[in-house]
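Q: What follows is a predicted structure for the sequence shown.
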Amino acid sequence: MECLYFSAGRCRSCTQMPVPYVDQLQAKADHCATALAQFPELQFLPPQASSESGFRNKAKMVISGTTENPTIGILDADGHGVDLRNCGVCAPELRALFPVIERFIKELKLIPYDVPKGKGQLKHVILTLSDTGAVMVRWVLRTKKHFVALRDSLPQFLELLPRYSVVSVNFLPEHKAVLEGEEEIILTRRTTLEFGLNGVPMHLRPQGFFQTNTEIAAALYRQARQWITDANPASLWDLYSGVGGFALHCAEGGRRVQGIETSTEAVAAAQVTVEEMGLENTTFTAMDATEFALAAEQAPEAVIVNPPRRGITADLAQWLNDSTVQHVVYSSCNSVSLARDLAWLDKFTAKQARVMDMFPQTNHYEVIVRLERTAA
């Protein structure tokens, strides 16, 4: 993939841009194999390749410049805007919306936030694309000065968006390097963006998390579902469940499934799918994964864990070792913490692993591992 922004030195986010994609993928597979070399029984399946361009379903764009000439992209080292609206890793459908965003900035006279001066109103626009073609647009403001203008322009804005789209306004009053604040007002009647991965309807609320590469997310869930289907446990926990991707893909045949996630927004979104699909034996609870496990009266036959980069806790690893759980599927975005956690899980043997290239053009990747209990 060629990128004029990278070649011109305007953006270096995609650090592997000059490397042919086939070499990127092999390097990630080799890196993961080295990181997990201490587990000799681990068999690596062929890495799952991604589209090398246009794969990002999410665009987190900083708005800078002026009302008359806004930039949509990132900030340079001095805090000034760098326009990246033709970024090649963003899905074409998202790039097509940037002129619409610019139009409404100008028509509504929205004032971009000036980071060096700490003045202005519009900080970011966060766009998420569903595989159904719908989008979620989140305007991030410093104060509520422009809120009425955005609310009142909603009918005109929706006319230029795909059907079933969601629009919200988020408020970030603090001057700090984060993307969003705690307060969010959804402007549309529709409150969730629906995905349809592998025939499973999944819902995303404005402050929820969804994988940024829909193609690889679907492949990741298929791999987990295949391993769980082969093991055929009667009961399953999905810890760090997010909006329920793993749990919902494995909730079949009357299996008892419990999803655990700290985000109440994500739990609410997952519950929408439970009701839509009529999954009577599937539930989601907003709770810390380790606290839930340690307080449980009975363990399931299988557990899926998909923790943040820091990995699972030592207490959760010890609980899994001491439990009656027979099968573990571990999805990780950090092979370093994964290697540590697999070493902690010494009552289990890592049997299979697969690198899933969630983040082409970078050194990052996802890896999913199947473990089986080998000791009481």
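A: Sure thing, it's come through.
Q: only C-alpha atoms for contact and neighbour calcs from this point on.
A: Fine.
Q: what comes up buried for the longest helix along the chain?
A: Taking DSSP state H as the criterion, the chain has its longest helix at helix 214-231. Within helix 214-231, the residues scored as buried using 16 or more other CA atoms under 10 Å are 214-225, 227-228.
Q: putting a second one here so we can go through both:
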Amino acid sequence: MSDALGPRLSWTEPVTGAESAFRNKAKLVVGGRRGEPTLGILDGGQRGVDLTGCGLYEPGLADVVHRLPAVVADLGLTPYDVPGRTGELKHLLVTHSPDGEVMLRFVLRSPGQLRRIREGLDVIRERVPETRVVSVNLQPEHKAVLEGPDEEVLTDLDTLPMRVNDVTLHLRPRSFFQTNTFIAEALYARARAWISELRPSTVLDLYCGVGGFGLHALGHGAHHVIGVESSADAILSARRSATELPEGLTSEWHAGDATQHLMDATPDLVVVNPPRRGIGPELCGRLETGGPAHLIYSSCNVTTLARDLAALPSYDVRTAGLFDMFPQTGHHEVMVLLARR
């Protein structure tokens, strides 16, 4: 391993957290019938199975999820019946913040019952006073896709603040955030520690999501961050969060293809946090021929990470860390710091 990854590779202490009660997000399939919904998953016959008592939810989220069947019943929403292709409410997507606030997203087959939700905001707030953001997502297709492209926010507030270390990330309804807040804090803190040692003036944050890595870098060696992410909602979140940072720190956030974006002037550091498919040969080639002195690569798939590292022969892995982002599974987050030879 040392020959492949570099002669001075050192592993930091693995970061682990609770084996249960760690998820900040619930993705609930709605089954049952009007007035008697089930929230959880579907069985082999495509009928609803209740999972409101799932032990993976962090305590505040677990408490909210227990109250949601009554909310759906009170609003008079009709669960979507998969075998019959009838009904409206397909999913409930719930995110819980460290401050105990909630974002609640209703995924409907059509706008038919949107009015019930809009007119029932007081019912939702009465049942779930933790609610900060309520939105409706439209997913008209009959296939295993969690949400669709159209979303309408029904509340005056449209972001859920997520405190992560000393940075507040403002999540919009379709903004991605890690499901394990405790491990996410450790991941960003470790990256910040590496960045503080490197003192890069400019950081390019590719696949930046809501800006977690870039926002943690600002003021800790980095004075300017450029973030690139395909999700326009995530970019809006990053821009909103950046407004709360101290004066003198600048950033810019672009919605676009991260594989195509390298600056004309090479940045001091590039951070990549791609989806499971990795960064791929095109971006590896660009980094190999014109990349900076250092890279930070955070990966949720060690197979594609290893493939991409092999495509970056000019870099050595100097430091690596494992983060147990997904307890009770074989998945984990690995982050590596690379230095050009």
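A: Sure, I can see it. Since the structure is predicted, the reported quantities are computational estimates derived from the model, not experimental observations.
Q: just to revisit the earlier point, how much does the helix or strand that the longest helix of the first structure is followed by stray from the second structure?
A: Using DSSP states H and E, the helix or strand that directly follows helix 214-231 of the first structure along the chain is strand 235-239. Averaged over the aligned pairs, strand 235-239 of the first structure sits 0.7 Å from the second structure after superposition, using mean CA distance after the TM-score superposition for the first structure.
Q: List the contacts of residue 291 of the second structure.
A: Contact analysis of residue 291 of the second structure by CA atoms under 8 Å, 6 or more residues apart in numbering lists 266, 267, 270.
Q: most surrounded residue in these?
A: The most crowded member of those, judged by other CA atoms under 10 Å, is residue 270 (26 neighbours).
Q: So the aligned partner of that one in the first structure, which state does it fall into?
A: Using TM-score structural alignment, the partner of residue 270 of the second structure in the first structure is residue 303. Three-state assignment for residue 303 of the first structure (DSSP: H, G, I helix; E, B strand; the rest coil): strand.
Q: wait, doesn't residue 303 of the first structure sit right on residue 319?
A: No. Residue 303 of the first structure is not in contact with residue 319 according to CA atoms under 8 Å; the separation is 11.8 Å.
Q: show me where the stretch 251-376 of the first structure has strands.
A: Here the stretch 251-376 of the first structure has its strands, by DSSP state E, counting those that start in this stretch, at 256-261, 282-286, 302-305, 327-332, 348-356, 366-373.
Q: Put together a markdown table for the ones you listed, with distance to residue 23 of the first structure on each row.
A: Listed next are these as a markdown table, based on distance: least, CA to CA, whole Å:
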| stretch | distance to residue 23 of the first structure |
| --- | --- |
| strand 256-261 | 36 |
| strand 282-286 | 40 |
| strand 302-305 | 29 |
| strand 327-332 | 22 |
| strand 348-356 | 14 |
| strand 366-373 | 17 |
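Q: how close does the match of residue 270 of the second structure get to residue 344 of the first structure?
A: Distance, residue 303 of the first structure to residue 344 of the first structure, using CA to CA, to the nearest Å: 16 Å.
Q: can you check residue 76 of the first structure too?
A: Taking CA to CA, one finds residue 76 of the first structure at 42 Å from residue 344 of the first structure.
Q: Looking at those two now, which is surrounded by more residues?
A: residue 344 (19 against 11).
Q: tell me, what residue is most central in the first structure?
A: residue 211 (2.7 Å; CA atoms, centre = their mean).
Q: That residue: what secondary structure?
A: Taking three-state DSSP, the label given to residue 211 of the first structure is coil.
Q: for it, what are its contacts?
A: residue 217.
Q: before we move on, what about residue 215 of the second structure?
A: Here residue 215 of the second structure is in contact with 167, 225, 242 (CA under 8 Å, 6+ apart).
Q: quick check, nearest of these to residue 50 of the second structure?
A: Taking CA to CA as the measure, residue 50 of the second structure sits nearest to residue 167 out of the contacts of residue 215 of the second structure, at 35.6 Å.
Q: Need the counterpart of the closest one in the first structure.
A: Aligned partner of residue 167 of the second structure by TM-score structural alignment: residue 200.
Q: same check, this time on residue 279 of the second structure
A: Using TM-score structural alignment, residue 279 of the second structure pairs with residue 312 in the first structure.
Q: Could you check what's spatially nearest to its match, not counting adjacent residues?
A: Residue nearest to residue 312 of the first structure in three dimensions, not counting chain neighbours: residue 341, with 6.9 Å by CA to CA, 6 or more residues apart in numbering.
Q: next one: residue 58 of the first structure
A: Leaving aside its chain neighbours, residue 58 of the first structure sits nearest to residue 128 (4.4 Å; criterion: CA to CA, 6+ apart).
Q: what does the one you found align to in the second structure?
A: Using TM-score structural alignment, residue 128 of the first structure lines up with residue 95 in the second structure.
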